[in-house]
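1. what follows is a predicted protein model with its sequence.
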Amino acid sequence: MAGQTRRKVTIGEIADEAGVSNATVSKVLNGRSDVSAATRARVQEIMDRHHYQRRRPRRRGGLVDLVMNELDSLWSIEIIRGAQETLAEAGIGMVLSAVHGTSSGTGEWLEQIATRRSDGAILVVSDLTPRQRARLAAVKVPFVLVDPIGTVEAGVPTIGATNWAGAVSAVEHLIGLGHRRIAHLAGPRQLLCSRARADGYRAAMERAELTVPEGWLRFGEFNDRSGHGELSRLLDETAAAGQPLPTAVFAASDLQAFGAYTALRERGLRIPEDISVVGFDDLPVTRWSHPTLTTVRQPLHDMAAMAARTLVRLIDGEEVDLPRVELSTRLVERESTAPPGPAG
């Protein structure tokens, strides 16, 4: 860096000269305590010698875009609440955009972000293409992904949940109650979270040396209509083949679980006396259903809040230490699960 003191140096150049990471330099700039005194002194000396001046944070009072596939589901409401509350505390407004589908489509939302010069964007279940990422970089809009559809490039800030572990806990709960015939209503096949939950289901079944009959793992959509339709077909096909029905169903979302409730009641089957049901998400309505739903709590509000906090840090020019964060899921036991009945 000799001879470069007349121009503005970057955090990366300071990190290279000090022999530390960019994140460590950022910690020194932000007064974090988890840096040794010797490292702090070395980094500070280099910054002083090169007259480094931290980029001033953007003025509060700006706007952040929250881009989602849909805005009318209970799942979406929890995400919206978490993001809005956190951004409001930071003095930042929020604009909602819906892309209506599993793909970000034509990218109209992207041009709207560029037009209104948003300070940043939270992208929820959006399939971000290289072209769209390049466009965000060109207009200098930092972004954070929440629960993305596909594989994410290294270094892109991403907030998710422990989907695989959550699914394992759900199935192991049922196995612990004595269930051996367990079906799974999965979400959309193309979503990473759906595949992770399906893989967790398979892993728990294999660990218990239980087989999954043909057609008992069914990919669908995260809604009650899909849960109702897929379970109805599963039950009809199993009965037509003269095979025993499942004694338990693990649904990849609470809404699918409620669709399963309807399918079971239409056939005169009781929950949990005849068939136990487990969901995934722990939406507020699960505590009001009859019976109340055993489910895996996915911290949707917390995921959105962390995404918002991460975005605020990016807007303020800070480095993000952990680009990929997965928040813990946990099983919440309620009334919809019980040991299998005499016929089980």
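-> Yep, that arrived.

2. use CA for all of it now, contacts and neighbours both
-> OK.

3. quick one, strands of the protein?
-> Along the chain, the segments classed as strands by DSSP state E run 63-68, 93-98, 120-124, 143-146, 158-161, 182-186, 217-219, 248-251, 276-281, 294-297, 324-327, 330-332.

4. how about these in JSON lines, adding distance to A167?
-> Putting the strands of the chain into JSON lines (distance: least, CA to CA, whole Å) gives the following:
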{"stretch": "strand 63-68", "distance to A167": "24"}
{"stretch": "strand 93-98", "distance to A167": "28"}
{"stretch": "strand 120-124", "distance to A167": "21"}
{"stretch": "strand 143-146", "distance to A167": "19"}
{"stretch": "strand 158-161", "distance to A167": "11"}
{"stretch": "strand 182-186", "distance to A167": "10"}
{"stretch": "strand 217-219", "distance to A167": "13"}
{"stretch": "strand 248-251", "distance to A167": "8"}
{"stretch": "strand 276-281", "distance to A167": "8"}
{"stretch": "strand 294-297", "distance to A167": "8"}
{"stretch": "strand 324-327", "distance to A167": "14"}
{"stretch": "strand 330-332", "distance to A167": "9"}
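
5. out of those, nearest to R133?
-> Closest to R133 of the strands of the chain, according to CA to CA: strand 143-146, at 9.1 Å.

6. which among the strands of the chain is found nearest to R56?
-> strand 120-124 (16.1 Å).

7. how far is the closest one from where the chain is centred?
-> 13 Å (CA atoms, centre = their mean, to the nearest Å).

8. circling back to that earlier point, save the strands of the chain as a markdown table, and put in mean neighbour count too.
-> Formatted as a markdown table, these follow (neighbours: other CA atoms under 10 Å):
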| stretch | mean neighbour count |
| --- | --- |
| strand 63-68 | 24 |
| strand 93-98 | 17 |
| strand 120-124 | 24 |
| strand 143-146 | 25 |
| strand 158-161 | 23 |
| strand 182-186 | 27 |
| strand 217-219 | 21 |
| strand 248-251 | 29 |
| strand 276-281 | 28 |
| strand 294-297 | 26 |
| strand 324-327 | 15 |
| strand 330-332 | 19 |
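
9. another structure for you, compare them:
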Amino acid sequence: MRAGAGQRTTLAMVAEAAGVSLPTASKVLNGRGDVAAATRGRVEKAVRELGYVPVSGRRNTNQNRIVDLVFDDLVSPYSLEVLRGVTQAGAEAGVDVVVSRAPTGKAAEAANWAGKLKTGGREGLIVVTSELSLEQVEAFARAGIALVVIDPLNLPRVEVTSVGATNWSGGLTATEHLLSLGHQRIAFAGGPRQASCARARLHGYRAALEKAGTAADDSLVLHGAFGYPDGLEMGGRLLDLPKRPTAVFAASDATAVGVMEAARRRGLRVPQDLSVVGFDDTILATLATPALTVVRQPLPDMGRVALRTLLRLIDGESLDSHHVELATKLVVRDSTAAISGQGER
């Protein structure tokens, strides 16, 4: 049965009619060979009966659809975890994922970037922790390039589809954990001021202090890039204060490891003299000495959700929400402990 008047048949409708998953239906439409003949027959029958035609017209079934995955930093542990999730979901759906760094200069000009994507046969774009201009977003839309962003530094339009984690809740949970251990002088080694995820973590930190009746001290709140060098620098500034903190909530694992190194260089022990909490739960958290207490955000799941959401946009499906947040969770390891009374000086 075809869709009603004015209603476009989507791939999800084909999958439902054939009794298969959306990735399986996508594999059949893209000519993948790893689908049983009977299953392929059901999908092809549903395509004929429903009159399904992809948004961009029928593709050559000998070719997979192609999407771009763009990072501002390709080598960070955070990026590797997101990459793992996107590529796994892409393999399941029969989608080729092309990985690159965010363009700069003339290559980043809106019409130039969108044109290269279109010429290269890209149907969609996932952008991770990068800043996008309104002109770029509008150029992608004009070129018919679907867009999903993960942990964006900004959102030029509220309609831009984004995937993230419960950053405010994570900031609240991290700070409440340190308060429960008796810490009152808790610092925040944050991310870039313009990053929405960093602001949400800061707001969660402030909310926990306010809830506990602990006065916030602006001298204990610093901002920097999500990385080890900035963590080292912020940690040094915080630990050189006349009245230093007894605990630090860092806005990323790499930042937290930098803070821990700043403490080591000053002869301070973690967690005996300084408790530290990170955010992400990348491989750095378990490799650190001591192992890092963190707020875990499900980075591979964020990548998988981003890819699947992008495919829905490509197929013209409507979304229940333009923003998806996955739950964070506190993971207690060895870098936090009850206050010893030795922290302040």
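-> Thanks, I have it. Only a predicted model underlies this, so the values are computations on that prediction, with no experimental measurement involved.

10. and the TM-score between these chains?
-> The pair, once superposed, lands on a TM-score of 0.81 when counted by TM-score structural alignment, normalised by the length of structure 1; 302 aligned residues with a CA RMSD of 2.5 Å.

11. which one of the strands of structure 1 lies closest to P57 of structure 1?
-> P57 of structure 1 lies closest to strand 120-124 among those, at 13.1 Å (CA to CA).

12. what does the closest one correspond to over in structure 2?
-> Aligned by TM-score structural alignment, strand 120-124 of structure 1 corresponds to residues 124-128 of structure 2.

13. average offset between the matching stretch and structure 1?
-> Following superposition, stretch 124-128 of structure 2 is found to deviate from structure 1 by 1.1 Å on average (mean CA distance after the TM-score superposition for structure 1).

14. what does that stretch rub up against?
-> 66-72, 79, 102, 145-152, 306-307, 310-311, 314 (CA atoms under 8 Å, 6 or more residues apart in numbering).

15. and stretch 150-164 of structure 2, by the same measure?
-> Applying CA under 8 Å, 6+ apart, the contact partners of stretch 150-164 of structure 2 are 126-134, 137, 147-149, 194-197, 302-303, 305-306, 322-326.

16. of the strands of structure 1, which is nearest H228 of structure 1?
-> Nearest to H228 of structure 1, of the strands of structure 1 and by CA to CA, is strand 182-186 at 9.7 Å.

17. how close does that closest one sit to structure 2?
-> Superposed on structure 2, strand 182-186 of structure 1 shows a mean distance to its aligned partners of 0.4 Å (mean CA distance after the TM-score superposition for structure 1).

18. again, but for stretch 195-207 of structure 1
-> With mean CA distance after the TM-score superposition for structure 1, stretch 195-207 of structure 1 departs from structure 2 by a mean of 0.8 Å once superposed.

19. okay, that stretch sits on what stretch of structure 2?
-> Taking TM-score structural alignment as the measure, structure 2 aligns residues 199-211 with stretch 195-207 of structure 1.

20. list the buried ones in the matching stretch?
-> Using 16 or more other CA atoms under 10 Å as the test for burial, stretch 199-211 of structure 2 gives 199-209.

21. ok, so of the residues you listed, who is nearest A18 of structure 2?
-> Closest to A18 of structure 2 out of those is A200 (42.4 Å), distances taken as CA to CA.

22. what's the counterpart of A143 of structure 2 in structure 1?
-> In structure 1, the residue paired with A143 of structure 2 is V139, using TM-score structural alignment.

23. list the contacts of its match.
-> By CA under 8 Å, 6+ apart, the contact list for V139 of structure 1 reads 114, 117.

24. separation between it and P323 of structure 1?
-> Distance, V139 of structure 1 to P323 of structure 1, by CA to CA, to the nearest Å: 21 Å.

25. and if you look at H301 of structure 1?
-> Using CA to CA, H301 of structure 1 is found at 19 Å from P323 of structure 1.

26. the more surrounded of these two?
-> Under the neighbour definition other CA atoms under 10 Å, H301 of structure 1 and P323 were set side by side, and H301 has more, 21 against 15.

27. my guess is the more buried one contacts W75. True?
-> No - contact between H301 of structure 1 and W75 fails when scored by CA atoms under 8 Å: they sit 9.4 Å apart.

28. show me where structure 1 has helices.
-> Assigned by DSSP state H, structure 1 shows helices spanning 11-18, 22-29, 37-49, 74-89, 108-116, 130-138, 163-176, 192-207, 224-240, 254-266, 300-315.

29. those into a markdown table, with extra columns for distance to S336 of structure 1?
-> Shown next, in a markdown table, are those (distance: least, CA to CA, whole Å):
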| stretch | distance to S336 of structure 1 |
| --- | --- |
| helix 11-18 | 54 |
| helix 22-29 | 46 |
| helix 37-49 | 55 |
| helix 74-89 | 20 |
| helix 108-116 | 41 |
| helix 130-138 | 43 |
| helix 163-176 | 11 |
| helix 192-207 | 18 |
| helix 224-240 | 16 |
| helix 254-266 | 10 |
| helix 300-315 | 22 |
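
30. of those, which is nearest G344 of structure 1?
-> For G344 of structure 1, the closest of the helices of structure 1 is helix 163-176, at 12.2 Å, according to CA to CA.

31. the closest one aligns to what range in structure 2?
-> Aligned by TM-score structural alignment, helix 163-176 of structure 1 falls on residues 167-180 of structure 2.

32. do the same with stretch 72-88 of structure 1
-> Aligned using TM-score structural alignment, stretch 72-88 of structure 1 spans residues 75-91 in structure 2.

33. which one is M47 of structure 1 nearest to, not counting chain neighbours?
-> In space, and not counting its chain neighbours, M47 of structure 1 is closest to I14: 6.9 Å by CA to CA, 6 or more residues apart in numbering.

34. now do the contacts for the one you found.
-> Residues near I14 of structure 1 by CA under 8 Å, 6+ apart: 25, 43, 46-47.

35. by neighbours, which of these wins?
-> Using other CA under 10 Å as the neighbour criterion, V25 leads the contacts of I14 of structure 1 with 24 neighbours.
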